[in-house]
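Enquirer: one predicted model, sequence on top.
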Amino acid sequence: MEQDFWVFVRENIIGRNAVIRTPFGKRKLTYADYTASGRGLLFIERYMQKVLELYGNTHSEDDATGMITTERLHQAEKTIKRLLNAGEQYKIIEDGTGATGAVHRLQQILGVYIPPAAKDSFQKLLARYFQGKELKPFESFLLQNRPLVFVGPYEHHSNEVSWRECLTEGIEIDLTEEGLLDLDDLETKLSRKEFRHRQKIGALSAASNVSGVVTPVYEVARVLHRHQALAFFDFAAIAPYGEIDVCRDAESYFDGIYFSPHKFLGGPGSTGILIIHQKIYRKDLAPTIGAGGTVEYVSFHEQQYYPEIEIREKPGTPGILQIMRTALVMELKQKLDPERILKREKELIRRALKRFNACNPIEIIGNKDPDKRIAIFSFNIRLGTSYLHPRFVTILLNDLFGIQSRAGCSCAGPYGHRVLHIDEKKSLKFKERLMHGYSGVKPGWARLNFHFLMTDEEFDFIFDAICFVCRYGKYFLSLYRFDIHTGIWFNKGYSPPKVTFGLEEAVRAGEGEREERSLQELFGRYKHEALKIAEALKNDFDEKAIKTTEKDLIPFVYL
């Protein structure tokens, strides 16, 4: 391919010329939300169409479609494992649509997950059997001997809340003063004498989906193994950008990893991936789901399961196309060159930190060392002793400039408590307000990320827009209504277009991508129009009319 491959991929991003309607007119979409989800790619979708021409179910190899699809599926799984350095001792298991399904399957394999209804039924049966006599000593024994799960300080809910619902005791590792994982605290907690007889499981994020701070995973794995603990890592936030080696050496290997390929370029529509070392799997037990495809023989009264882990953990019809798509997007990352990706990321991080530092009202969350983070940024904009509401910030970026970002706590509540300095007393106040239906007071931040394929022009445009919101955002408060019950901001004089979906639209589809337009011309016009509106609003703005949510929480401004 003569042109630079990065340019080719960038030009194949689906929706790169999409236009959205906002209260201030039409805006070209500028996507800065890859941390939540990747974007589709035309050449991958066209290839998947070709795959569909000879697609068939994989549970038969007696016809062409079954045979070809089965072979392609096997090739896809081999590709995924090869790119993770997962040799024969590692097994691939696909589940759900992302890391959430994958970690849930891991918990089932480890034998620590019990469905809530089953747990409740079991507790009732125990109560009936013991009739209150010996139940409490049994419960005490159970609590003192259940497995320990060591989680990091910046986990996604999927890798923390899910473990809380298991038959495990959670041990959180602290942050250092620099906002990094405290390896000394991990070592100390693993070394406790009272933990010696208990199974130890390490389940930590490889990077924060809030601050982008990176975990030294190989060093962590080494520490965990030194204390006879299993080492599992959630790579959801960093997998689309960094290289992963599950079997680096005899000490820092991983017992398992899980991630969300939908966050990759071309990834939407893929499947959650779990890679495990075969030593953690018990083949003497039934698979996690007994179903078609897992059984070698079934009679009237018994069944025999396949001994191969990758077969017995593939119940029913697998996500065939989803697995193939996953392999393709992982191959794509490799072809884009992880070293080049890393170099571009570091460049964008340094430039972003320089621009953020120039905007005084901005408070960035997390460690600012470019060598200890990826290009994910979460921030708040201070206004005096209060803040612009994070969802108001994202609404203005969308409505005025077409920039796609995200606001909230990014499914990382415990980390949010730490970085926003929310103590137990304040946390209980927040909970009380939320339980009474006031979701608008919920703390959080605005989040975006600077993808390595983002052009310099797009980068500068996004920062110009952020700086504009810092300087002029408060003047737009009068144009929006804040619903304190939901946290949603509504433009007072605007009704958004109806969102449609259905077969009729599918039949009419196929007009193709819109014609490329000059970004310089569009971005310049958006900034000029936003400034013109801001200046007009500034003339009529009454500072005294600003209201704030409760000052003893984290106060947000509104009118």
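Expert: Received, thanks.
Enquirer: when you work out contacts or count neighbours from here on, use the C-alpha atoms and nothing else.
Expert: Will do.
Enquirer: quick one: residue 117 from residue 283, how far?
Expert: In this view, residue 117 and residue 283 are 26 Å apart by CA to CA, to the nearest Å.
Enquirer: what about these two, which has more around it?
Expert: residue 283 (15 against 9; other CA atoms under 10 Å).
Enquirer: how close does the more buried one get to residue 274?
Expert: Separation of residue 283 from residue 274 (CA to CA) stands at 17 Å.
Enquirer: and what of residue 315?
Expert: Counting by CA to CA, the gap from residue 315 to residue 274 is 15 Å.
Enquirer: which one of the two has more residues nearby?
Expert: residue 274 (24 against 17).
Enquirer: please enumerate the strands of the stretch 151-300 of the chain.
Expert: With DSSP state E, counting those that start in this stretch as the criterion, the stretch 151-300 of the chain has strands at 169-172, 200-205, 229-234, 256-259, 273-277, 295-298.
Enquirer: structure two is appended below for comparative analysis:
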Amino acid sequence: MVAVQERHPAQAGREVRLGSRPSGGRGPGPARNVTPSYPTPSGARGTAVCQRLEEAIPVAFEDEVADLCQACADLASGVTMATARKAIVGVDRKVPLYDGRQITYVNFDNAATTPPFESVLTVSQMFLQWYGSVHRGSGLKAQISTHAFERCREVVADFIGADLLWQTVIFTQNATHALNKVAMHLAPPPDHVVLTTVMEHHSNMLPWRKLGCHVDYARITREDGRLDLADLEAKVRRHAGKLAVVSVTGASNVTGILPPIRRIARIAHEAGAQIVVDATQLIPHRGFKMGAPDDPERIDFIAFSGHKMYAPFGAGVLAGPKAAFEDRAPDDVGGGTVHAVTMDDVMWAPLPEKEEAGTPNVLGCLAIGCVVKVLESIGMDNLAEHERELTRRALAKLSRVEGLTLYGLKDPDLTEDRLGVITMNARDLCHGHLAAALGHEWGIGVRNGCFCAQPYVRELLGITDAEMHSIVARLTAGDHATVPGMVRFSFGVYNTPDEVDYAVEALQAILAHGPRANYILDPQHMEYVPETPIVRVQELLPI
């Protein structure tokens, strides 16, 4: 059971109306009393929630879902840019340092995953009282779960500007699953080409390669990590008449660079190709709409994950034209994908059901629907400007740290828009050692390595082919510790200027005086850890 603290004074007295009916609303007549056990958030807002939940609850499933949606909207509406930090779960969590001190954790690893909003957890627990298997169930819980599941699909479609008359929103496990699925459906004949870029996450490279596609790559400019658009255009011309797909990232998880996806979409469409955008890093940080069918700059397909946009529980989204999926067998087959099966034939279910094999992750999809409402309440423009301010501050200060190398765009004035993702290396200290010192000595969570984008990181680091062969040999031998990489800061909606200043202070101290603790390589995980740890993970979370 999650106890949700009163975070937003402006919400005191606001009623979250789950279990109540507006006048003129639907309802089957007299209510049937039920007494479910709901979460009990604290404070005036939580009291209003619980009072409503204890009222008589009619059995019309459409009404129950409407009330759940209203609860979601009411909880989300109190979250603004000013209150977003207080609405995050675990934001004040203290962690032990190597010397036994406790300090409030600073999470600069948001490009990997984000903590959830409290309202997402609250609504999820409300929903769990009605949780059942979706589709075809005759019981009330199954009907409510199905209706809520499909309502979340509509919410997501509206958020990304997808028109469900001609487009489909498919719930997936995550963005990697979504990109594999779209590759399965769009993989062209051997004599056609998929054009992607060197700056992609592996999830937007490997699916095409696994399918045996002819893949070409647009280069980057090594000095700043930007996509070489002239090279992309040249390769589009080179493959004229044979280009089937252009697949690009919407925002880099290594440098925060935002490729000009609208211009790339126009170039792709003029060449007769479709465009796929890996929007995993883009969706949580910038407003996005797919575009009308006659818009030459429309995005044909996008993929993204819930866990990178403050929605836990493991669900993702693939959106694209229905026509791309309707006349093909689904990539995963079995339960939920069919209307009828004989010993000789199969009749596939309609979209999107036929592309969601097995029992879907209803709770994960609900979390995405809930977090969309929170992001809309904050305002994507407000969120983006907050993260720009953090990035300006960080770049201005980091650029003055002696012995620190930054990668990608370094202009603190942000003359070119970018995300709050900053990668770096320290002189005389490998990336793994630096990340360990930040975590164990300062309580700052970062990520180090190549961030599932090894070709891009290799280019940014200027690694030669000969050096790469040596690196592969070391990896094959199990040596992960000496492989080149970087340290990454990545900001979220809840991070603060004070946290940026604290992280810069930490870097200055580490680079000037070295790590305070003695570190050894953990042979199991090949990570640097203090030689004499004060506390072990197993002790903090004994499971």
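Expert: Done, it's in. None of these values were measured; they are calculated from a predicted model.
Enquirer: what do we get in the first structure for residue 96 of the second structure?
Expert: Aligned counterpart of residue 96 of the second structure in the first structure: residue 21 (TM-score structural alignment).
Enquirer: with residue 398 of the second structure instead?
Expert: Applying TM-score structural alignment, one finds that residue 398 of the second structure aligns to residue 356 in the first structure.
Enquirer: what residues of stretch 230-250 of the second structure count as buried?
Expert: Neighbour-count burial for stretch 230-250 of the second structure, with 16 or more other CA atoms under 10 Å as criterion, is recorded at 232, 235-236, 239, 242-250.
Enquirer: contact partners of the strand or helix carrying residue 498 of the second structure?
Expert: Using DSSP states H and E, residue 498 of the second structure sits within helix 497-513. Defining contact as CA atoms under 8 Å, 6 or more residues apart in numbering, one finds that helix 497-513 of the second structure is touched by 106, 390, 393-394, 397-398, 401-404, 426-427, 434, 437-438, 442, 444, 516.
Enquirer: buried ones only from those residues, please, as a PyMOL command.
Expert: In PyMOL syntax, the buried subset of these is picked out as below (16+ other CA under 10 Å):
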select buried, resi 106+390+393+394+398+401+404+426+434+437+438+442+444
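Enquirer: in helices, which of the contacts of helix 497-513 of the second structure fall?
Expert: The members of those that map onto helices under DSSP state H are 390, 393, 394, 397, 398, 434, 437, 438, 442.
Enquirer: skipping its backbone neighbours, what lies nearest the first one in space?
Expert: Among residues not flanking residue 390 of the second structure along the chain, residue 497 sits closest, at 6.0 Å (CA to CA, 6 or more residues apart in numbering).
Enquirer: residue in the first structure matching the one you found?
Expert: Alignment note (TM-score structural alignment): residue 497 of the second structure maps to residue 456 of the first structure.
Enquirer: that match: neighbouring residues, count only.
Expert: For residue 456 of the first structure, the count of nearby residues is 10 (other CA under 10 Å).
Enquirer: how close does it sit to residue 450 of the first structure?
Expert: The value you get for residue 456 of the first structure to residue 450 of the first structure, if CA to CA is used, is 10 Å.
Enquirer: same check on residue 33 of the first structure?
Expert: According to CA to CA, residue 33 of the first structure and residue 450 of the first structure sit 8 Å apart.
Enquirer: ditto for residue 505 of the first structure
Expert: To residue 450 of the first structure, residue 505 of the first structure is 33 Å away according to CA to CA.
Enquirer: between the two, tell me which one has more neighbours.
Expert: For residue 505 of the first structure versus residue 450, neighbours defined as other CA under 10 Å are more numerous around residue 450 (24 against 10).
Enquirer: how about the contacts made by the nearest residue to the more buried one once chain neighbours are set aside?
Expert: With sequence-adjacent residues excluded and distances taken as CA to CA, 6+ apart, residue 450 of the first structure is closest to residue 375, at 5.6 Å. Shown in contact with residue 375 of the first structure (CA under 8 Å, 6+ apart): 212, 345, 346, 348, 349, 449, 450, 451.
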